[in-house]
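Participant: based on what follows, work out the 3D shape:
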Amino acid sequence: MVQKRIDKATKPFTMNSISRLVALQADIARFGPSLEDVEACIKVLNEGLLQFRTEKEAVAKTDGRMLNYMFD
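Facilitator: Modelled structure (predicted):
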C-alpha cells in the first residue's frame, strides 16, 4: 500500500514529489504502518534530491560552456 503511494507521488520525480513525500512521511508517522515504510520514503526522497542536484550541475556546466562559446 505505501509503496504504491510512494510510486504515485514520485513517478516522474518532480519538485512536487518532494512535498508529496514529506506529507506521506507525516501520514506514516501519524498512523504508524512501519519503520520500513518511513525508510522507503526517505530513500526515494534522497535519490530524487540527488538526481535533481546532478541535473542542476549538468545544466550549469552546459550553460557555462554556452556562455563561453557565445562570448569567444
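
Participant: rest of the way, CA atoms for contacts and neighbours
Facilitator: OK.

Participant: name the nearest residue to Ile28, ignoring sequence neighbours.
Facilitator: The shortest distance from Ile28 to any non-neighbouring residue, by C-alpha to C-alpha, 6 or more residues apart in numbering, is to Val38 (6.6 Å).

Participant: compare with the first, here's sequence two:
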Amino acid sequence: MPLMLPSPGSSVRSRVPPVNLLRRQALERLYRRRETVENLIRSLEDYQRLKTADRPCVDISAARKCS
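Facilitator: Modelled structure (predicted):
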C-alpha cells in the first residue's frame, strides 16, 4: 500500500481544535463543576440547619443544652 500524504485541503491540523478552544471548554466544565459543588454545599448546610432547629433543647443545671 503506497504512503499517502494528506492534501493541503484535508490537513490533520484542521481536525485538531485550537488550544484556546480546548482551554475555554475546560474552563466551562470547571465552572459547571464548581457551581454544582456550591449548590451541594448550600443544600447540605440548609439540611443541617433544619435538622439542628428540630432538635429539642434540655435544661442542664442553669444552662440550656441543645443537641
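
Participant: related to what we said a few turns ago, which position in structure 2 pairs with the residue nearest to Ile28 of structure 1?
Facilitator: Counting by TM-score structural alignment, Val38 of structure 1 lines up with Leu22 in structure 2.

Participant: from Cys57 of structure 2, how far out is that match?
Facilitator: 55 Å (C-alpha to C-alpha, to the nearest Å).

Participant: what comes up buried for the helix or strand where Leu50 of structure 1 lies?
Facilitator: According to DSSP states H and E, Leu50 of structure 1 maps onto helix 35-71. The neighbour-count check on helix 35-71 of structure 1 (16 or more other C-alpha atoms under 10 Å) flags 37-38, 41, 44-45, 48-49 as buried.

Participant: ok, Lys65 of structure 2 to Val58 of structure 2 distance?
Facilitator: Note on Lys65 of structure 2: its distance to Val58 of structure 2, by C-alpha to C-alpha, is 5 Å.
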